[in-house]
Structures are given as C-alpha cells and as structure tokens.
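1. The following block contains a protein sequence and its predicted model.
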Amino acid sequence: MQLNLSHITYTYPGASEAAIANVSVTFPAGWTGIIGDNGCGKTTLALVTAGLIAPDTGTVTPKLFGAYCPQDSSIEPDNLMDFASDWSPEAIDARAKLEVDDSWLWDFSNLSGGQQKRVQIACALSRRPDVLIMDEPTNDLDAATRAMVAEALASFQGVGLLISHDRALLNRLVGQCLTFEDGRALMRPGGFDQVSAQTASERETALREKAAAKREAQRLHAEAVRRSEAASQSKARLSASKVAKGDSDTRERLGRAKVSGKDGIAGQASASFASRLQRAEERAGAIAVSKRYDSRISIYGGPASAKTVAHCEATVLHAGDFSLRVPELWVGPTDHIGLAGRNGTGKSTLVRHLLARVPETVRVAYVPQSASEAQREDALARLHAMDAANAGRVLGLVAGLNSDPDRLLDGADTSPGEMRKLILAEQLLGEPNLLVLDEPTNHLDLGSIEALEAMLAEYPGALILVSHDPLLVESACSLHWTIEPSAAGENAFELNVR
C-alpha cells in the first residue's frame, strides 16, 4: 500500500502566495515524518492528503480512507459519540492503549488538553483508516503520556504521516522524512536525527561552496577591471585620431599593433575575462542555501518595583471531582518558576487562580495553552492596527522566532505555530513584569524553541512557566513547583514547592 501525491498546489482564499506549490511525493506503508519550520505548508499538505481540502492542481491516488488528528486538542472528533457507544475490538483496543476513561467521552469540553488529545487519537485509531495523519500528537502531553502515544501509534499498519517537532517521537516511529526547505518538499531516508544531520551538513556544504564561488567571482571581477583599464589604455595608445592625414607609415604601424601586438591581445583577453566573470557570478547565484532567521528574541520587560508580584493564600482548588491542595505561594519580582505535573492535575487551574491575585500595578503577559479562533482573529487585528514602530517590533520578535513576518501580514493561512509567536510577541510588547506561559512550545518548530529558551533564561522579570519540556524548564527556571498525587483520594493532588 502506498499513497501518491502528484504536482499538488494549494492557495488559501485571500492569500497572495501558494501554501504549497507543485509537491510530488510518494508515501509508503509505515510512518513518514513531515518536518519543517512553522508556516512552511505541513498542515496544508496533511489536509490535502486527508481529503479535507481539494488542491488547486494535482492529484492524490489511489482513493484511500484517511483519518486526520488535528493540532488543536480542543477540537472535538466528529466520530466522538459513535466512539463512545462503540464496543468493537478496535474501539476497545484504542481505549486500552491510550487509557481513555469512558466518562471522558461524555465530557470532552471539560477535559485537560492532554486528555482531549488522547481521546482524539483513540477516535482516529478506532476508524481503522488506510491513511492516518497525526498533526503534532504530543502537544499538551507529559512524558509518560507521550510514551503511551508512541506505543499506540507504533501499532498502526497503514500509511502514517506524522507532523511533529517531537524529536523522540520522530526517531521512534518514522523510516523517512519529508522536509520542507525553501518551498521545496524533499523526501529523505531515516529518522529525525539522521535527516537533521544530513540537512545541516548539506547546508554547511552549500554555504562553503557559495562563499568560495563568491570569492572567485570577486577575484575575477577585480582582475577584469584591471584588464579593462589596460585595454582602455591600449586603445588610447593605438588611436589614430591625432595622427596627421598624410602620415601613412604611422597609421600602418598602429594597425599592425592592433591586430598582432600586446595591446591587441590585451583587448581580446579583457573580453574573454568578462565572459569568465559572468559564468562565475552565475555559479555563485545558482548555489541555493536554505533561508534561516536569526533565532534570537529581544528582551522586553523587567522586574516590578513591588517586593511581590503575586501572592496566594493556602487553599484547595476544585473542578468537578478533582481537588488540588495549594500551600501559601509568593512570587518575587525576579523569580523564575517552573510548574510541572501530569496531565489533568490542575496546572492551568492553578495558573488562572494565581493570575487573579496579581496586583493591578504589575504588568502581566499571559500566553494560554491554546488560543480560540476569536483570540487568533483579535491578534491579527491588533497587528494591523499598530503604528509602524510597534508593528516593526512585533514582527522583529516573530522573525527572531524563526518565522517569515510577511506571512503574518498576509494572514490568510497563518499556522498555529506562527499565531502562537504573534500572540507572544504582542504580549511582550507591553513590557511585562510577570510573564506567564502555559505550554509555550506547543506548535513551535525547533529553531523557535531554542530562541525562546535563550530569551526566557535572560528574562529579567518574574516568570511562571508551565511545560512538559524538562530542558526548557531547567534552562529557564531556578524554582520548581510540582503537582503530585495526594493521599486524600484518587482525584486529589497537592502542590509541592522547592
């Protein structure tokens, strides 16, 4: 079994450029990774492959039954109610592999992001599709749940497409990767580490070759200028314009020199050299090097003047049958706090509770775990309403996060990763004293994560970082809050501070 895409092009309504253009690729049975920077067209290709959007040109053959699991965990699967009532072996197996509680299926909107993602994946697997497309399946998931998802997906026997920035998952599942590089889609063998190393090596080689070609063109240009000047001087010496009309001997001598002398050879060599220079410049221009951004973010914001930017009395937070015991909490003006815990243990609930107790004098920047469609539209509207100076600052931050700012200005097919960068950039523009980020690496490409990590480590104000990325937390935070099970009951948890 395999799936063939031939000359696929798709442009979103209102967009000035195609999201994907003339992509031809064959997906064999097994898992293929689809990797690339935010906004390069990965999700668009997935939607075309799944038959959810029709390409402007090109074909997808043969006609296979596909299932698509979207990036956004909050999107309810369209077969959720069927799955809730389905006790076939496939449905039972999907529930078991992802440890989906039956009660979750009747209360999807109130589940945590990680629980919603598990339900989404279980619903997709239960359909027994020929083609299974997973778009960032480990967003919102803790380490243990990521391992569970990896095992569940490894059992799939059809054509699998995995869009992910999760290096461990890609290395665990895929046998080849489709990479998006400067508008081109290239299939490369191997998992993420192998493909990433090959891509980086090719880019370094191209950079060296381009630099050498430019140096050669510059050398030839300098030599061409020298020879052109020599030829001009020769032409002036050989000119008969000032020779008397009756001086036939001098005119004959100059004519012989033009044809056979050093001066004539210099003129011919200059013309030949110009041709060599043109070829050298064409070679330098023909060497393509994949475009990258600076991947650095300017620091905005600073410590609050108050001794405390947030204070929470000891309490117990409740949500349904869930409870979280919280000790008295203080957040200082330069504290960097990492908040960790399994999915569904109340991290986002605690963040909202704490934010409600921040003094009005403290400027807060908050980027939630996921943004609604209305929030995304508001972010784009704010960008277009900004004056040139502030818009430039926001777009500069977006560029520092490894994305093309022009795509945000276009706005027609903004990816979730690009939108997350825009929301973060707009929040930073307010010069916050307290920065609160709930799973900030969701949807971000690897270059963006590295840039974010560097910025957070240097951020001078207070930081509360909710993340399942241990490297990010370790780099950015010196204080750690961890939610762990409590002896008070099955759905009881407590916050430990260290």
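-> Sure, I can see it.
2. going forward, measure contacts between C-alpha atoms and count neighbours the same way
-> Fine.
3. which residue ranges form the helices in the stretch 151-300 of the chain?
-> Here the stretch 151-300 of the chain has its helices, by DSSP state H, counting those that start in this stretch, at 167-173, 192-237, 248-260, 262-286.
4. closest to C40 out of those helices?
-> helix 192-237 (16.0 Å; CA to CA).
5. by contact count, what packs against the closest one?
-> If contacts are counted by 3 or more CA pairs under 8 Å, 6 or more residues apart in numbering; DSSP states H and E, helix 192-237 sits against helix 167-173, helix 262-286.
6. Check the offset of the first one from the chain's centre.
-> Looking back up the chat, that one is helix 167-173. Computed by CA atoms, centre = their mean, to the nearest Å, the chain-centroid distance of helix 167-173 equals 17 Å.
7. Name the SS class of F27, please.
-> Under DSSP: H, G, I helix; E, B strand; the rest coil, the three-state class of F27 is strand.
8. Isn't it up against L162?
-> No - F27 lies out of contact with L162 (CA atoms under 8 Å); the separation is 11.3 Å.
9. neighbour count winner among those two?
-> Just comparing F27 and L162: by other CA atoms under 10 Å the higher neighbour count belongs to L162, 26 against 20.
10. I133 versus that one, what's the distance?
-> 6 Å (CA to CA, to the nearest Å).
11. before we move on, what about P89?
-> Per CA to CA, P89 is found 22 Å from I133.
12. Between the two, which is the more surrounded one?
-> The neighbour count for P89 versus I133, taken as other CA under 10 Å, is higher for I133 (26 against 10).
13. Check which helix or strand the more buried one maps to.
-> Using DSSP states H and E, I133 falls within strand 131-135.
14. now for that strand, which elements pack on it?
-> Contact here means 3+ CA pairs under 8 Å, 6+ apart; on that basis strand 131-135 packs against helix 42-49, strand 66-69, strand 159-163.
15. Pasting the second one now:
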Amino acid sequence: MAQPIMLTLSHIDFTYPGTPEPLFEDISVSFPQGWTAVLGDNGIGKSTLAAIATGCLTPDAGSVSPAPVRLVIAVCPQSTDEVPDNLEDFAADWSPEALSVRQALRLDDGWLYRYDTLSGGEAKRVQIACALAKRPDLLVLDEPTNHVDEPTRNAIAAAMGGFRGIGVLISHDADLIDATCGRSLIFERRHVGHRNVTVANVYQGGYTQANAQRRANDERDAGLLRSARREHERLRGAQAERFRQVQHANAARDNGGRRIDPKDHDARGALHLAKATSLDSGASRAYAQLDGRIAAAERKAASLSVAAKRYDGDIWMDAEPSHRAELVRIGPGVVRFGDAAIVADDATLADGRTPGPDGSPDCVGRCSYLHVDGGLWRVSAEGDGCDRAGGIVGVRIPLLSVGPRDHIGLTGPNGLGKSTI
C-alpha cells in the first residue's frame, strides 16, 4: 500500500492481566508523518500505547487505523541486548539508501560483524540503522539516547531528520525532542470529580514548547476550578440567606397581628415581606431556582479536570562507609575486552609475549588508555596507533585503588572501555 499519512488510535482501553484498574481508558490520538514525542512519567503507559500502535499488544477496546498488519513497522527497543533481526541483511546491503544510513549514523562497517562486542552507543547506532534500513511506514524509537555520548546523540538526531514516515519517539531527552519533533503527546494524570484518570493530550512543538503550554493549561484549569467552587459557595450562601428570609417572613406572618416594636426593623421588614410573599409565591420560586443553580454549579465543578497532585519525596536510609581502608585494587596492566580479564604488567600471555611497561601494543594490540586525575577517570584512545592485533582489544590502566569514601567520575567516548572498567 502507499505510505500512510496518518496513524489513528481511537478510544483505546487497556488493562494488564491481574491488575485491578485499567492502565488507561478512552485514549484517542493520531500520529501524522514526521516525529511525535511521547512523554510522561515512567509506568504511565507510553511504551504500552506504542505496542498497541505497532500491533504487539491488542487493546481491550478501541481500534487502530490503518491496521498494523498493513504497515511496514520497525521498532528500536530501549535495550541494546536485542540484536536486530535484519543485521546480516543490512551488513550485505550496499544500496544508496543503506549507504546514506551508514553515513548519517557514522557507522564503522566492522561493527556489523561484531555486535556482541560493541559499546552501548555503538550498538544503539546499529539498531537504529537496521530499523531505518527496513524503510518502515512507522518507526518507534524507545529511549534511543540513554547512556550515549554527544557524538552518538548528534548522529541519532541526524538520522531521524532524514526519516519521512510516521515517527514515534519515546524519550526523556529534552534536547533530542526539541531538535527532532514537531508535536508532543503527553500522558498526564488528571483529577476529575473524585478520581484520578490518565489522559493523553497533544501539544504543538517539542519538549520545551509543549511543557510550557501544558503548565499554562494547568494554571488555567486550576483557575476555572477555583472560580466554579467560589460560585458554588456563593449560591449556597445566597440560598441560606433566602431560606432565612422566608422563615423569618413566615414567622412574622404568623405573628397574628401582635404589635411589633417600631424599632425592630428586622421584624417589620419580615412582616412586609410576608405580606408580599409566601412559601407559594416569588420567594419560594426563587428559592427553588437556587436549588437548580447550585446543582448545576456542583456538576460544573465536578466535571472540570485539573492536574493530579504529585507526592514527590526522598527516601532516607541509615548508611555509613565501610571501615576498610581499601575496597578495590586493580592493575597496573591491561583490562582485555570480551572476558574482562586483567593482563598484569608481569604476566605472560598465551602466545608467550609479555606486556610492555607502557602497555605497548606488542602484547595486546592497540589499547585505550585510562588517565586518573583526582576523582575523574578519563578513557582515551591515545597510544602509538599500532593495530597489528586488529583494533582496540583492551584498556591500559595504572594501579587503581578505590577507598570507601571515593566518588569517581568515569568519562570518555563510546566504545573505549568505560563499561569494561
């Protein structure tokens, strides 16, 4: 079929088996061509809605149009542990489109043949490349920039910019959303009447613009609710005053002609009112009308929705540093990729060679290097550039000692060995 210009989810209900309440009810939203960000708290239903849109989950009620089975769909999951199902096909694809994807994501061709050894950022680039290579009608990216460095984030944004289908981006990365998305779907908890419900509202713009509009709407809705409650209280007060007047008038009417003190203005006013009105006259009708107006004000206040209250707080635990002077000591030597084994400076390698005193590549190929500067550990690709062993195979480390009160920052580009360390 021709590429669709809109994916529409109508009146979607969904409840996970075994849970007492629906995750969401009566959610309706459309995804046009281009990128739409899906935002909201963890666990509120973002990934579930995407799974319904892609046909991975069936809703309890509602419909998806066009049906997912009629679309070419690609999903890039949050975890990089999932190897793309078309990895081998993409590795053998040298079409102009595939080359364009490789260039946008700055892929090393060798990455496609050693996926299980890639860093998180490298694996994420390959995942997205394989998803784009399917030329999907609908592409879902779930948190694509978690734990990636700035070059990888820029490459992902560039690749997203070249996609012309329907794109759904589930992310907390405000900068990525602002750079790539023209619409934002925000899942929100709203308080209506006496219960909280999940709603999905669409705003124009990326993260910054959408959140500014959402906050403005929240302030407006809170103001409307305050006004409705004030009107309700005003009418209740007017009703109480009207009731007092009618009761006072009836009492004065029932006075039976007894003389009223000329200075008792309330009694004289009540008598005058009693002569002009009765429970069956205009005062009674006005009182009844107030009942209707109060009921209408109650219904209006109950129908207004406002942002549900949030209860953010801290968790406090009793903890103290270890009494040991040193918790970890490793090195000096080379931490080898793959098995995370440390080749010590005085060790003998399996092939009979020994590591050089400076971690030279004579022993293990070209290495990354870890430099320690106070509490900051920097991993870089410095060295003599030798790659006789076929690329980076380990990280050269000095003697590292970690104490019970140390705070350590570990930094460096993707793929140089931070996770290995």
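-> Here it is on my side, so go on. Quantities reported herein were computed from a predicted structural model and do not represent experimental measurements.
16. of all the helices of the stretch 151-300 of the first structure, which lies closest to I337 of the first structure?
-> Nearest to I337 of the first structure, of those and by CA to CA, is helix 167-173 at 25.3 Å.
17. what's that closest one aligned against in the second structure?
-> Helix 167-173 of the first structure corresponds to residues 174-180 of the second structure when matched by TM-score structural alignment.
18. That stretch vs the first structure, mean deviation?
-> Overlaying the first structure shows stretch 174-180 of the second structure at a mean distance of 0.9 Å from the equivalent residues (mean CA distance after the TM-score superposition for the first structure).
19. quick one: contacts for the residue mapped onto G158 of the first structure from the second structure?
-> Mapped onto the second structure by TM-score structural alignment, G158 of the first structure lines up with G165. Counting by CA atoms under 8 Å, 6 or more residues apart in numbering, G165 of the second structure makes contact with Q3, I5, Q33, G34, P136, D137, L138, L139.
20. Please look at the fourth one and G162 and confirm they touch.
-> No - under the criterion of CA under 8 Å, G34 of the second structure makes no contact with G162, lying 9.9 Å away.
21. So which of these two has more stuff around it?
-> G34 (21 against 13).
22. ok, the aligned partner of the more buried one in the first structure - contacts?
-> Using TM-score structural alignment, the equivalent of G34 of the second structure in the first structure is G30. By CA under 8 Å, 6+ apart, the contact list for G30 of the first structure reads F156, Q157, G158, V159, G160, V174, G175.
23. Of these, which is the nearest to A19 of the first structure?
-> A19 of the first structure lies nearest to G160 out of the contacts of G30 of the first structure, by CA to CA, at 21.9 Å.
24. one step back: conserved subset of the contacts of G165 of the second structure in the first structure?
-> On the basis of both residues aligned by TM-score structural alignment, their matches' CA atoms under 8 Å, what survives of those in the first structure is Q33, G34, P136, D137, L138, L139.
25. Now the residues you listed in CSV, please, with extra columns for distance to A74 of the second structure.
-> Output for these, formatted as CSV (distance: CA to CA, whole Å):
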residue, distance to A74 of the second structure
Q33, 15
G34, 15
P136, 6
D137, 8
L138, 6
L139, 5
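26. contacts for the strand holding I133 of the first structure?
-> Outside strand 131-135 of the first structure, the residues within contact range by CA under 8 Å, 6+ apart are 43, 46, 50, 64-71, 124-125, 158-164.
27. mean deviation of that strand from the second structure?
-> Its aligned residues in the second structure lie a mean 1.4 Å from strand 131-135 of the first structure after superposition (mean CA distance after the TM-score superposition for the first structure).
28. what's the counterpart of A307 of the second structure in the first structure?
-> Mapped onto the first structure by TM-score structural alignment, A307 of the second structure lines up with S290.
29. what's around the nearest residue to its match once chain neighbours are set aside, how many residues?
-> Nearest non-adjacent residue to S290 of the first structure, counting by CA to CA, 6 or more residues apart in numbering: D182, 5.8 Å away. By other CA under 10 Å, 14 other residues sit near D182 of the first structure.
30. Check P59 of the second structure too.
-> 20.
31. can you pull out the strands in the stretch 301-450 of the first structure?
-> Using DSSP state E, counting those that start in this stretch, the strands of the stretch 301-450 of the first structure run over residues 310-312, 315-319, 322-326, 329-331, 336-340, 364-367, 434-438.
32. Buried by neighbour count: which residues of the second one qualify?
-> Judged by neighbour count using 16 or more other CA atoms under 10 Å, the buried positions of strand 315-319 of the first structure are L317.
33. Need the contact partners of that strand.
-> Contacts for strand 315-319 of the first structure (CA under 8 Å, 6+ apart): S323, L324, R325, V326, P327, E328, T349, L350.
34. if you set the cut-off to 7 Å instead, what comes out?
-> Counting by CA atoms under 7 Å, 6 or more residues apart in numbering, strand 315-319 of the first structure makes contact with S323, L324, R325, V326, P327, all of which sit outside it.
35. now do the fourth one
-> With CA under 7 Å, 6+ apart as the contact definition, strand 329-331 of the first structure has outside contacts at T308, V309, A310, H311, C312, E313.
36. Please pick the buried ones from those.
-> Counted by 16+ other CA under 10 Å, the contacts of strand 329-331 of the first structure give T308, V309, A310, H311, C312 as buried.
37. residues in contact with the nearest residue to the first one once chain neighbours are set aside?
-> Spelled out, that is T308 of the first structure. Nearest residue to T308 of the first structure in three dimensions, chain neighbours excluded: G332, at 4.7 Å (CA to CA, 6+ apart). Shown in contact with G332 of the first structure (CA under 7 Å, 6+ apart): K307, T308, V309, A462.
38. how does it look with 8 Å?
-> K307, T308, V309, A310, A462.
39. Quick check: it vs A310 of the first structure, distance?
-> Counting by CA to CA, the gap from G332 of the first structure to A310 of the first structure is 7 Å.
40. Put the buried members of the contacts of G165 of the second structure into a PyMOL selection.
-> The buried residues among those can be selected in PyMOL (16+ other CA under 10 Å) with this line:
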select buried, resi 33+34+136+137+138+139
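41. Show me the contact partners of stretch 454-465 of the first structure.
-> For stretch 454-465 of the first structure, the external contacting residues (CA under 8 Å, 6+ apart) are 296-304, 309, 331-339, 432-439, 473, 475-477.
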